[in-house]
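**Student:** Task: produce atomic coordinates for the following.
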Amino acid sequence: MAQAQGHYYVPHESHWPIVGSVGLAVSMVGASLYLNGSSVSLWILLTGIAIILFMMAGWFRDVILENESGKFGPAEGRSFRQGMAWFIFSEVMFFGAFFGALFYARVLSVPWLGGDDPSTSRYLWDSVVLAWPTAGPGFGDLEWEPMGAWPLPTINTLLLLTSGVTLTIAHHAIKEGRRAKTILFMWATVLLGLTFMGVQAYEYYEAYAHLNLRMDTGIYGSTFFMLTGFHGFHVLVGAITLLVITLRLMKGHFSAENHFGFEAAAWYWHFVDVVWLGLFLFVYIL
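**Tutor:** I've put the predicted structure just below:
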């Protein structure tokens, strides 16, 4: 169904925002009860997560059906691009805050408490010498090791860089109308993303089992797991998104002229790649 010239599609009333709000509320109740040691908290939390997933599947289905029925045109396409650009900007600010916490600890707090400025450190921690990476005062007697850049983080860097290449090949292929090639390289991208997650899970196992590096290992442990963990969550979201896009391609969705859903997923994935390069440099190497 072709869209009328100058028409802008306004979605009908939807119950999905209410369903999502209920899911979020139930999840927060479950999380709060978990922090207070309740025996039923896990089931409540899982119920809330299940409601959220149900909402996402239903809402995304409706949007896909709207797109495939021809309700979206150039005006909606511009809105989608603006919305995705602002979303990625918000993600830049999100990670910017986390990188800011890391830089503040490394450049200001640790040198300040560690004796670089005797006029202040002697009033706070007498005779304490700190240098990054550090767990902070009070953790000096605990044996732990920082996570090195080799081999697991380096392998993950290669995996993500390669996934960026395969995704770019798929993008060029869909613009050329070569659907089979697009699907092939999309599956390769999804596989690389899932492999990254597997390697990161093994990295966390090594951190806990052999390095004694935990989330409560002072400032280094908290910043390490905060940055890498949230990035890993974004990889999970990106991999699921790419998987959905791949399945839609296999069902005949998208064309050489109309494939913004594909492009939005690609923007997000390339953003995740760039963030990882910053993590690899500032968390693992420097």
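
**Student:** Only C-alpha atoms from now on, for both contacts and neighbour counts.
**Tutor:** OK.

**Student:** who are the neighbours in contact with Phe185?
**Tutor:** By C-alpha atoms under 8 Å, 6 or more residues apart in numbering, the contact list for Phe185 reads 166-167, 169-170.

**Student:** List the buried residues for stretch 266-286?
**Tutor:** Residues of stretch 266-286 classed as buried: 266, 268-273, 275-276, 279-280, 283-284 (neighbour count, 16 or more other C-alpha atoms under 10 Å).

**Student:** One more, so I can put them side by side:
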Amino acid sequence: MSKTYDKYYVPEQSPWPIVGAVALFMIAFGAGNFVNEVTRNKEGYGGYLLLAGVAVLLFMLVGWFRNVIDESMHGLYSKQMDRSFRQGMSWFIFSEVMFFAAFFGALFYARMIAMPWLDGASNNAMTAQLLWPDFSAHWPMTKTPGGTETTAMPWQGLPLYNTLILLTSSVTLHFAHVGLEQGKRTQLKLMLTLTVLLGAAFLACQAYEYVHAYRDLGLKLDSGIYGNTFFLLTGFHGLHVTLGAIFLLVILLRILLKNHFTAHNHFAFQAAAWYWHFVDVVWLCLFVFVYVL
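**Tutor:** Coordinates of the predicted model:
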């Protein structure tokens, strides 16, 4: 008795992984030099290298997405490939969880261990006096050892509005998913468009928040442990929101222009939804531990 096996598709060799690696290197190297140039008030190539890296990254995303979409629409993928995509996206999101866990862990260490230690807690009074004699353990830590003092970003106002915006975007994305599964294309298009617009509104508000922090509060990346924590956590989260918004925009364009996805075949939509809900959860944790507590 013969047994029928499902087809197994092996993609051809692709240049996009190495292009993406080069883009990320340019972004990291350019961003590091750009921050150093800004803090020292000198001109350099960091900003240009950062922009070039972003351009190369976008080029890579467009090319790689196009190849994967073409392969999928030509029916080359099997159930095994579908499982591989799901496992890959799951592991990717898990790696992002660990990425943010490292920064939240650094925040926990600074607040719960380093600050009490510097304040002379336990048996370290002598060491604390030598390192920072007039130190007082309180959060947010807006005073640096050099005597510079800044103002903490309050949770009311822009951070609260951004939280509401991002939570609303998760709701609209859920209803878009429901519309896709129930064959309600108008609901799908409307709710997904609102989700993308809400993501853009979040990023615009965060950019304005950074301008307000720098110009009005004197809060900078070198403003002690609080400034480091604030800009690293919110900045990396903003980067992830940007990537998620691009992902959703690609999905939206496929729906509007090509009428892609059906109720039973829409993993790309699901992957984008998973990622977007993940960045929403990260923001809730960030809002509580960075802004409120």
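
**Student:** TM between them?
**Tutor:** Here the superposed chains carry a TM-score of 0.90, computed using TM-score structural alignment, normalised by the length of structure 1; 282 aligned residues with a C-alpha RMSD of 2.2 Å.

**Student:** re the thing from before, just the ones of the buried residues of stretch 266-286 of structure 1 in helices?
**Tutor:** 266, 268-273, 275-276, 279 (DSSP state H).

**Student:** So which of those is the closest to Val199 of structure 1?
**Tutor:** Within those, proximity to Val199 of structure 1 (C-alpha to C-alpha) peaks at Trp276, which comes in at 14.0 Å.

**Student:** Trace that closest one over to structure 2, please.
**Tutor:** Matched by TM-score structural alignment, Trp276 of structure 1 corresponds to Trp283 in structure 2.

**Student:** can you tell me which residues contact that match?
**Tutor:** Contacts of Trp283 of structure 2 (C-alpha under 8 Å, 6+ apart): 163, 237.

**Student:** And the residue nearest the centre of structure 1?
**Tutor:** By C-alpha atoms, centre = their mean, structure 1 has its centre lying nearest to His234, at 1.3 Å.

**Student:** thought it was touching Val272?
**Tutor:** Yes: using C-alpha atoms under 8 Å, His234 of structure 1 makes contact with Val272 at a distance of 6.9 Å.

**Student:** sorry, back to before: got a winner among the contacts of Phe185 of structure 1 for most neighbours?
**Tutor:** Ala170 (26 neighbours; other C-alpha atoms under 10 Å).

**Student:** Buried residues of the longest helix seen in structure 2, list them for me.
**Tutor:** Longest helix in structure 2, counting residues (DSSP H): helix 224-258. Within helix 224-258 of structure 2, the residues scored as buried using 16+ other C-alpha under 10 Å are 224-227, 229-231, 233-234, 237-238, 240-252, 255.

**Student:** do the same with stretch 197-210 of structure 1
**Tutor:** Here stretch 197-210 of structure 1 shows 197, 199-200, 203-204, 207 as buried, counting by 16+ other C-alpha under 10 Å.

**Student:** Farthest-apart pair in those, please.
**Tutor:** Applying C-alpha to C-alpha across the buried residues of stretch 197-210 of structure 1, the maximum distance is between Met197 and Ala207, 15.1 Å.

**Student:** Of the contacts of Phe185 of structure 1, which ones are shared with structure 2?
**Tutor:** Contacts conserved in structure 2 for these, using both residues aligned by TM-score structural alignment, their matches' C-alpha atoms under 8 Å: 166-167, 169-170.

**Student:** No further queries at this time; thank you.
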